[in-house]
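# Please find the sequence and the predicted model below.
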Amino acid sequence: MLTFEICSSNKDYIAVTVQGYERAAIGEFYDDNWLNVVVEINSGAFRGRFFASFQVFEFSDFYDQLQLLYDTLKGKAIFSTLEGQLEISITCNVLGNLEVSGFAMDEAGVGNQLNFQFQLDQTYLPKILGELATIVNSFPIRNA
């Protein structure tokens, strides 16, 4: 199992742990690229944990956006999922401070929703990028 974690100094965090591909490859692009994941969130006094399925390309897209954010220290990187269960937005201001915001939904489309927001600085990005790179390399996009 591989995890990427976005964690602030005051213990707010979001962790996404990839447990593996949802099923064996059958030659169908979307079906072959689902990953079983566990999402854990600690935001202020709120804590939550739920299981979900995310697409492989959602991790690689986020990695690319986050790498650009780190290289330029401007803009925004967004992790969003096809079924709308998790969205993480990381925005950088001119001082290199990062605002992490978003929401999590425990069941696709009909679940309970937790909104979160906390601050980081850019020194946290290399660790997050390293964890995402490991996930992307371990679970490549399967082409049909």
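Good, I have the coordinates.
# okay, CA-based contacts and neighbour counts for the rest of this
OK.
# would you list every one of the strands in the chain?
Taking DSSP state E as the test, the strands found in the chain are 2-7, 13-21, 34-43, 46-55, 75-80, 86-92, 97-105, 113-121.
# Export the ones you listed as a markdown table, with columns for distance to Asn137 and mean neighbour count.
Below are those laid out as a markdown table (distance: least, C-alpha to C-alpha, whole Å; neighbours: other C-alpha atoms under 10 Å):
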| stretch | distance to Asn137 | mean neighbour count |
| --- | --- | --- |
| strand 2-7 | 11 | 19 |
| strand 13-21 | 12 | 19 |
| strand 34-43 | 14 | 20 |
| strand 46-55 | 14 | 17 |
| strand 75-80 | 17 | 19 |
| strand 86-92 | 21 | 20 |
| strand 97-105 | 25 | 19 |
| strand 113-121 | 26 | 17 |
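# of the ones you listed, which approaches Gly130 most closely?
Closest to Gly130 of the strands of the chain is strand 2-7 (C-alpha to C-alpha; 8.5 Å).
# Check which helices and strands that closest one sits against.
Judged by 3 or more C-alpha pairs under 8 Å, 6 or more residues apart in numbering; DSSP states H and E, the packing partners of strand 2-7 are strand 13-21, helix 125-138.
# now the angle between strand 97-105 and that strand, please.
Angle between the axes of strand 2-7 and strand 97-105 is 120 degrees (criterion: axes from the mean of the first three to the mean of the last three C-alpha atoms, to 10 degrees).
# what residues does strand 2-7 touch?
Contacting residues not belonging to strand 2-7 are listed as 13-19, 120, 124, 128, 131-132, 134-135 [C-alpha atoms under 8 Å, 6 or more residues apart in numbering].
# Alongside the first one, take a look at this:
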Amino acid sequence: MNSFTIGINDNEQLTLTVLDYERSPVGDFFDDNWLICEVSIRAGAFRGKFRANLLTSELEELHRELRILHDGLQGNYTFEPLEGQLILRISCNNLGHFQINGEAMDQAGIGHRLVFKFSLDQTYLCTALEELSNLIQAFPVRT
């Protein structure tokens, strides 16, 4: 499956699955690089799943910035895609503790909003980084 998961257990977990490119390539960066995704969130007693469109370049940036945080064990990064349906504010301290504050919206601009928070150790990011790398290889940026 073309997905990656961030989280430590079934009660604190975000899974993003890429279903396909939105359309066949036509030679325009934005038209060619939209992905149809499904986002699944488990946050305490709350469960949700919705479709979202993300750009291939946004997933590449997420991978790059997560890798920097993982390797450097310090800093902050905000994943804020163009459509705004999934926002992740990620911070890390020098002990390898990660805090993820997220917002999810089931429809771009007008949807219902879920606010959630996960805490995890850097070791839980290793698998997510590998899965995200595989996802980027399966759906590369089209130029």
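Yep, that arrived. All of these numbers come straight from a predicted model, not from anything done at the bench.
# Just tell me which of the helices and strands packed on strand 2-7 of structure 1 ends up closest to Gln67 of structure 1.
Closest among those, once you apply C-alpha to C-alpha, is helix 125-138, at 7.0 Å.
# what's the matching range in structure 2 for that closest one?
Taking TM-score structural alignment as the measure, structure 2 aligns residues 125-138 with helix 125-138 of structure 1.
# what's the mean distance for that stretch versus structure 1?
Taken against structure 1, stretch 125-138 of structure 2 registers an average deviation of 0.7 Å after superposition, with mean C-alpha distance after the TM-score superposition for structure 1.
# can you give me the offset of that stretch from its chain's centre?
Distance of stretch 125-138 of structure 2 from the chain centroid (C-alpha atoms, centre = their mean, to the nearest Å) equals 11 Å.
# residue contacts, Gly44 of structure 1?
Neighbouring residues of Gly44 of structure 1 by C-alpha under 8 Å, 6+ apart: Asp12.
# at 10 Å what do you get?
Residues in contact with Gly44 of structure 1 (C-alpha atoms under 10 Å, 6 or more residues apart in numbering) are Asn10, Lys11, Asp12, Tyr13, Phe116, Gln117, Phe118.
# State the number of residues packed around Asp28 of structure 2.
Asp28 of structure 2 has 10 neighbouring residues, counting by other C-alpha atoms under 10 Å.
# Can you give me the distance of the residue positioned nearest the centre of structure 2 to Phe79 of structure 2?
When structure 2 is reduced to its mean C-alpha position, the nearest residue by C-alpha atoms, centre = their mean turns out to be Leu16, at 6.1 Å. Distance of Leu16 of structure 2 to Phe79 of structure 2, given as C-alpha to C-alpha, to the nearest Å: 13 Å.
# The residue nearest to the centre of structure 2 touches Arg42, doesn't it?
No - judged on C-alpha atoms under 10 Å, Leu16 of structure 2 makes no contact with Arg42 at a distance of 11.8 Å.
# Which neighbours do the two have in common?
Here Leu16 of structure 2 and Arg42 have Lys49 as joint contacts, going by C-alpha under 10 Å, 6+ apart.
# Arg47 of structure 2 - nearest residue in space that isn't next to it in sequence?
Distance criterion C-alpha to C-alpha, 6 or more residues apart in numbering; nearest residue to Arg47 of structure 2, sequence neighbours excluded, is Ile41 at 5.7 Å.
# Let me see the contact set for that neighbour.
Counting by C-alpha under 10 Å, 6+ apart, the residues that Ile41 of structure 2 touches are 5-7, 10-16, 47-50, 104, 114, 116.
# quick one: stretch 48-61 of structure 1 to structure 2 mean distance?
Looks like 0.6 Å for stretch 48-61 of structure 1 (mean C-alpha distance after the TM-score superposition for structure 1).
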